[in-house]
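>>> next one to model:
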Amino acid sequence: MGHIEHSAAGRAPVDFTFAYVADYRNVPKWLFGIRHYTPVGEQTSGVGAVFDTAVQLGPTTLHLRVEIVEWEDGATITLHAVKGIEGTVRWRFEAVDQDTTEIGVVVDYRVPGGLAGRALDKILRTFVEPAIRHTEKSLREQVLAAYGESLDSAPER
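Here you go, the predicted model:
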């Protein structure tokens, strides 16, 4: 079983950061290796929303179906893979102050046994941790840019 944790702070309010991450249309912009993130059905947020995705990890493309199993507005989103490799990704959002959010991610996964499982685990261990660090950096940059744009387009008071 693989387990990876990472967290970092970014300069945007927690509500804005959560909304940016929760919008499935933004996922391919910041999540490393994502080729697509497509809703299955009409529901696109909250517990029960399901997405098909393809994740490119080096020479391997993982085709997954994930379901949101936990959703607390402004605080937590947890995804569980229901097709593909078994795993869970939990995003946590916490206000450091009114303009800064700490984003944390915990990834837990389990690969099948045998030779194929060991080979897949080796690929995952090689790519997942650097991918998480890249994702966190990209996410901070994307949220900061989107937040800056929202401030620029806000009507003056």
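>>> contacts and neighbour counts: CA atoms only from here.
Will do.
>>> next, name the residue at the spatial heart of the chain.
Leu31 (5.9 Å; C-alpha atoms, centre = their mean).
>>> pretty sure that residue sits against Leu139.
Yes - distance between Leu31 and Leu139: 7.4 Å, which falls inside the contact criterion (C-alpha atoms under 8 Å).
>>> hang on, the earlier thing: wait, what's in contact with the residue nearest to the centre of the chain?
Taking C-alpha atoms under 8 Å, 6 or more residues apart in numbering, we find Leu31 in contact with 135, 138-139.
>>> next, the second sequence, to be compared with the first:
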Amino acid sequence: MSEVRHEAVTTAPREKLFAYVDDYKNVPEYMLGVTSFEPTTDVVQGKGSVFAAALKVGPKELKSTVECTEWVENELIKLESVKGFGANTEWAFRDGDEPGTTVLSVVFDFTLPGGLAGKVLGGLIGPFADQAIKHIESKIRTAVEA
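This is a model prediction of the structure:
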């Protein structure tokens, strides 16, 4: 299992930042490489909601089904892979030290397959993850600080 952590401070109110990240329709906009993120249940928000996701990493398209396993409004969203590519995401939101700021902490952890496929994918994921973090922060910041 590999893990990528990132923290950013924004000038957006916590409620606005949380609402943007929490809306599944925004995921392909801010998550680099995500080509689709669609609900597979009638529940489209919060604990128990399930989504089918497709992620393009280089020439490979990875598919995953993720379930929201923890959800606390304006504080936490945790998505865990239940099928396909093993990728989990945790978004945490808290007030910043400076008045009017919000701290967004995100953790991505993923499990690569074994063998040659895992080695090839591992070579793609490292550089992709660094680029993805910069893209995510930029897109979210633009959307919520405007």
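>>> got a TM-score for the two of them?
The TM-score (TM-score structural alignment, normalised by the length of the second structure) is 0.92; 145 aligned residues with a C-alpha RMSD of 1.3 Å.
>>> before we move on, the earlier item: distance of the residue nearest to the centre of the first structure relative to Ser138 of the first structure?
Leu31 of the first structure sits 8 Å away from Ser138 of the first structure, going by C-alpha to C-alpha, to the nearest Å.
>>> which strand or helix spans the nearest residue to Val105 of the first structure once chain neighbours are set aside?
The shortest distance from Val105 of the first structure to any non-neighbouring residue, by C-alpha to C-alpha, 6 or more residues apart in numbering, is to Trp91 (4.6 Å). Element membership for Trp91 of the first structure (DSSP states H and E) is strand 86-97.
>>> ok, then the element right after that strand?
According to DSSP H and E, the helix or strand after strand 86-97 of the first structure is strand 100-110.
>>> pull out the buried positions in that following strand.
Residues of strand 100-110 of the first structure classed as buried by neighbour count (16 or more other C-alpha atoms under 10 Å): 100-107, 109.
>>> what does stretch 71-86 of the second structure give?
For stretch 71-86 of the second structure, by 16+ other C-alpha under 10 Å, it's 71, 74, 76-81, 85-86.
>>> need the buried residues of strand 100-110 of the first structure in a markdown table with distance to Asp52 of the first structure, can you?
A markdown table is the format used below for the buried residues of strand 100-110 of the first structure (distance: C-alpha to C-alpha, whole Å):
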| residue | distance to Asp52 of the first structure |
| --- | --- |
| Thr100 | 31 |
| Thr101 | 28 |
| Glu102 | 27 |
| Ile103 | 24 |
| Gly104 | 23 |
| Val105 | 20 |
| Val106 | 20 |
| Val107 | 18 |
| Tyr109 | 17 |
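>>> got the buried residues of stretch 71-86 of the second structure as CSV, with secondary structure and distance to Gly122 of the second structure columns?
As requested, those are arranged in CSV below (DSSP: H, G, I helix; E, B strand; the rest coil; distance: C-alpha to C-alpha, whole Å):
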residue, secondary structure, distance to Gly122 of the second structure
Trp71, strand, 30
Asn74, coil, 33
Leu76, strand, 28
Ile77, strand, 26
Lys78, strand, 23
Leu79, strand, 21
Glu80, strand, 20
Ser81, strand, 18
Phe85, coil, 13
Gly86, strand, 13
